[in-house]
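S.K.: Here is the input, now give the coordinates:
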Amino acid sequence: MYRIVIVGGGIAGLAAAWELVSSAPDVEVTILEQTDRVGGKLRREEVGGHLVDVGAEAMLALRPEARHLIEEIGAGADLVTPATVAASVYSYGALHPMPPRSMMGIPQQPGDAAGILSDAEVARLAAPEPLPPLESDASVGDYVAAVLGDAVVDRLVEPLLGGVYAGQARKLSLAATMPQLYARAVAGEPPVAYGTQKHEATSPGPKPPPATPDSEKLSAQSPSPFIGLRGGVGRLPEIVADAVRERGVQIRIGVTVRGIAPQPAGGWGVGGGGG
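M.R.: Predicted coordinates for the structure are as follows:
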């Protein structure tokens, strides 16, 4: 029997507990959380008699980890796609609709970016620069700029990706934030195959790789790049906490961990204070 202590009851600690009890049900897991509740940055507060998110409000549908966790604990029916008014981008002195079905700002058709981009920038977008297969990770901004031009990064990718990750596109990992685009880059393929769809459908030769179940489910159920949870994303740590408690995990709140030290008899000891 192993005893495992997880320091911190945010969503990372809760997800780690779930993975442990799912893969090794004979382990004894305890979560120690310093504050008066689990969840960390994901939480809800009452506003006007309603519980609303005061942390993250949505999750990226392109990243499957959170969706898989929700489905594994039996709450898949509570996944929802946000319904919002169309987003706009202010460019060249006017508001323009965000191109439909864009991949984190990269349009599916070059003409969809007209107005946001100048005619010359649209033409640059329509002619992706061929690059050799990517051998290691790169920043989203640097890669997209090299292939599609700086304007696509500055006026389309940056407003979306930078807002989601609260960072700059030229400092964000392509592999971590846009895994689908990273996979195409590693294969030496452009972000979008402009003008080749009909040709690919009728011409002989290698076919593109089949869609994975995840990608099929995403395209069928979640056209939005975001997904949410009924009741708010702040509900996620609450339902994961309930799920791990059912598997025997102990969650102790109000406990501050001040040190971790090896023990003479083996293992590690956790020192702190509180409950």
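
S.K.: For the rest of this, base every contact and every neighbour count on C-alpha atoms.
M.R.: Fine.

S.K.: residue ranges of the helices in the protein, please?
M.R.: 11-23, 65-72, 119-126, 140-148, 150-152, 163-165, 174-177, 179-186, 197-202, 213-221, 236-246 (DSSP state H).

S.K.: Distance to Gly273 and mean neighbour count for those - can I get that in JSON lines?
M.R.: Formatted as JSON lines, the helices of the chain follow (distance: least, C-alpha to C-alpha, whole Å; neighbours: other C-alpha atoms under 10 Å):
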{"stretch": "helix 11-23", "distance to Gly273": "19", "mean neighbour count": "19"}
{"stretch": "helix 65-72", "distance to Gly273": "31", "mean neighbour count": "16"}
{"stretch": "helix 119-126", "distance to Gly273": "58", "mean neighbour count": "18"}
{"stretch": "helix 140-148", "distance to Gly273": "43", "mean neighbour count": "21"}
{"stretch": "helix 150-152", "distance to Gly273": "52", "mean neighbour count": "21"}
{"stretch": "helix 163-165", "distance to Gly273": "34", "mean neighbour count": "13"}
{"stretch": "helix 174-177", "distance to Gly273": "36", "mean neighbour count": "19"}
{"stretch": "helix 179-186", "distance to Gly273": "42", "mean neighbour count": "18"}
{"stretch": "helix 197-202", "distance to Gly273": "62", "mean neighbour count": "10"}
{"stretch": "helix 213-221", "distance to Gly273": "44", "mean neighbour count": "13"}
{"stretch": "helix 236-246", "distance to Gly273": "22", "mean neighbour count": "19"}
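
S.K.: Let's see this one next, to set against the first:
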Amino acid sequence: MSRPWRVAVVGGGIAGLAAAVRLRDRAPAGTEITVYEQSGALGGKLRTGELAGQPVEFGAESFLMRDPAGGESAAVTLIRRLGLAERIVHPTVGQAALAVDGGLRPVPGGTLVGVPGDLERVATVAKPAADADRDGGRPLLGPDEDVAVGTLVRARLGDEVVDRLVDPMLGGVYAGRADDLSLVTTMPALARAARVEHTLTGAVRAAQAAAPRAPGAPVFGTLAGGLSTLVEAAATASGATIRLHAAVRELAPIAHGWRLTVGPTRDPELVEADAVVLALPARPAARLLAPIAAEVATTIGGLDYASVALVTLALPDPELPALSGFLVPATEGLLIKASTFFTTKWGHLARPDGIALVRASVGRYGDETSLHLADADLVATVHRELSGVLGVALPAPLASHVQRWGGALPQYAPGHGDRVAAARTALRAAHPTLVLAGAGLDGVGIPVCVRSGETAAGEIIEALGGSGS
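M.R.: Reported below is the predicted structural model:
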């Protein structure tokens, strides 16, 4: 007797929810989808809160509008699918700054995550090495080569370009160091160009030309009302059964699929499914994989993460520059690594009463002792450092919020992509109805996570044969 498919999605972040929506759209009618989320809320690092009576993001604040090929990003496509396109808003102020030598300097244009395509344009912030970027007569990278971003840029352009430009740009996204992060994973377009071009500046220009942006076209977007509206809409559109406070503790293969052990040890619930999407951070995924695919678990579980804290202040009538925010090189010795002037950057959040929302990010990979400070001490330190960088005494905050994200940002060492591809190949061969998704494997950012979840859903549909059984 035929019956509907039963698919379990383990992890209720945006990757898991995107997988659930794709399954609902493309799996056979009647497919039963259940999303298991260990915490009490969906969305993962997408979390809209409220401060001083106004919505504000306590996690990711925006998404890229375009994909690496220049088309619409997966996030925008999903937003359209969910009927939220009219809520997309863009920054009203796009210029950011770098905090260097005790002051703010505009981030130079023409760079790719801080790597310059024109050395003259970055000279006001960082001086390239005297013999920078000479043509050596061959491509910068071999066909399958991956290196740390810092290794390549230091060798071609010198230390200042890395320390003052590339490192703070990467640190703002990954809370990591350029000297540790994979070029292929964090800057795939530049890596592709580096396999052809003989100079780094030439590779930057080639990567930019491969995905041209129309003049004035917005790079980033967010949603009026907050990114939690995306989470809520995806959960609804998926038609999935949502299980919160439902930790999946074990996975076991059975004759026609999988048995999941859900809930507390003393009172476990056993659930059967035909297929499973594991949309979890790397280490929790590895723990579930260990009994059934030990080598895959070892590979996936080897990924390290950085922890960060986001400190948001509501300030009455502060003197803020006309900037979206600023980045701080580690060489400046500040606790803050980045700051966003929310009510300046996002015009739809501007308030007639003059209250400004300012957020600062704290915590760098390998140097996270600052995160042990109490909330009140973090707030005081951030307030003091903001005043110092801006050169004005900021007013005391009317309200503040500290959001701690422990183990939030993956640190992709060189070779990450190859390791993940090999792990997925091995898992597919042994267990085709168990598929991995999420930032730990495919990269950070909402579009990448959406695409990861959608790809996993497609693999599940293919593995189950494209129709119910």
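
S.K.: Drop the TM-score for these two in here.
M.R.: TM-score of the superposed chains, computed with TM-score structural alignment, normalised by the length of structure 1, equals 0.76; 253 aligned residues with a C-alpha RMSD of 3.2 Å.

S.K.: re earlier: nearest to Ile227 of structure 1, out of the helices of structure 1?
M.R.: Nearest of those to Ile227 of structure 1, taken as C-alpha to C-alpha: helix 65-72 at 8.5 Å.

S.K.: Hmm, Ile460 of structure 2 is touching Ala275, no?
M.R.: Yes: between Ile460 of structure 2 and Ala275 there is a contact under C-alpha atoms under 8 Å: 6.7 Å.

S.K.: do you know which of the helices of structure 1 lies nearest Gly49 of structure 1?
M.R.: Per C-alpha to C-alpha, nearest to Gly49 of structure 1 of the helices of structure 1: helix 236-246, 19.1 Å.

S.K.: What count of nearby residues applies to the equivalent of Glu28 of structure 1 over in structure 2?
M.R.: Alignment note (TM-score structural alignment): Glu28 of structure 1 maps to Glu32 of structure 2. Neighbour count for Glu32 of structure 2, taken as other C-alpha atoms under 10 Å: 20.

S.K.: any idea how far Ala8 of structure 2 is from Glu32 of structure 2?
M.R.: Here the criterion is C-alpha to C-alpha, to the nearest Å. By it, Glu32 of structure 2 lies 8 Å from Ala8 of structure 2.

S.K.: now swap in Gly109 of structure 2 and tell me
M.R.: From Gly109 of structure 2 to Ala8 of structure 2 the distance is 45 Å (C-alpha to C-alpha).

S.K.: More neighbours: these two, which one.
M.R.: Ala8 (25 against 13).

S.K.: can you pull the contacts of that one?
M.R.: By C-alpha atoms under 8 Å, 6 or more residues apart in numbering, the residues touching Ala8 of structure 2 are Ile33, Thr34, Val35, Tyr36, Ala273, Ala275, Val276, Val277.

S.K.: between those, which is nearest Val402 of structure 2?
M.R.: The nearest one, if we look at the contacts of Ala8 of structure 2 relative to Val402 of structure 2 and count by C-alpha to C-alpha, is Tyr36, at 26.8 Å.

S.K.: tell me the contacts of that closest one?
M.R.: With C-alpha under 8 Å, 6+ apart, Tyr36 of structure 2 has these contacts: Ala8, Val9, Val10, Gly11, Gly12, Ile242, Arg243, Leu244, His245, Ala246, Ala247, Val248.

S.K.: measure it to Thr241 of structure 2 for me?
M.R.: In terms of C-alpha to C-alpha, Tyr36 of structure 2 sits 9 Å off from Thr241 of structure 2.

S.K.: Same question for Thr151 of structure 2.
M.R.: According to C-alpha to C-alpha, Thr151 of structure 2 and Thr241 of structure 2 sit 47 Å apart.

S.K.: next one: Val219 of structure 2
M.R.: The value you get for Val219 of structure 2 to Thr241 of structure 2, if C-alpha to C-alpha is used, is 35 Å.

S.K.: Val358 of structure 2 now?
M.R.: For Val358 of structure 2, the distance to Thr241 of structure 2 - C-alpha to C-alpha - is 37 Å.

S.K.: of these two, who's got more company?
M.R.: Using other C-alpha under 10 Å as the criterion, Val358 of structure 2 and Thr241 rank with Val358 on top: 25 against 14.

S.K.: Give me the spatial nearest neighbour of that one, chain neighbours excluded.
M.R.: In this structure, Val358 of structure 2 finds its nearest non-sequential neighbour in Phe341, 4.7 Å apart by C-alpha to C-alpha, 6 or more residues apart in numbering.

S.K.: The match of Glu28 of structure 1 against Trp5, yeah?
M.R.: Yes: taking C-alpha under 8 Å as the definition, Glu32 of structure 2 is a contact partner of Trp5 at 5.9 Å.
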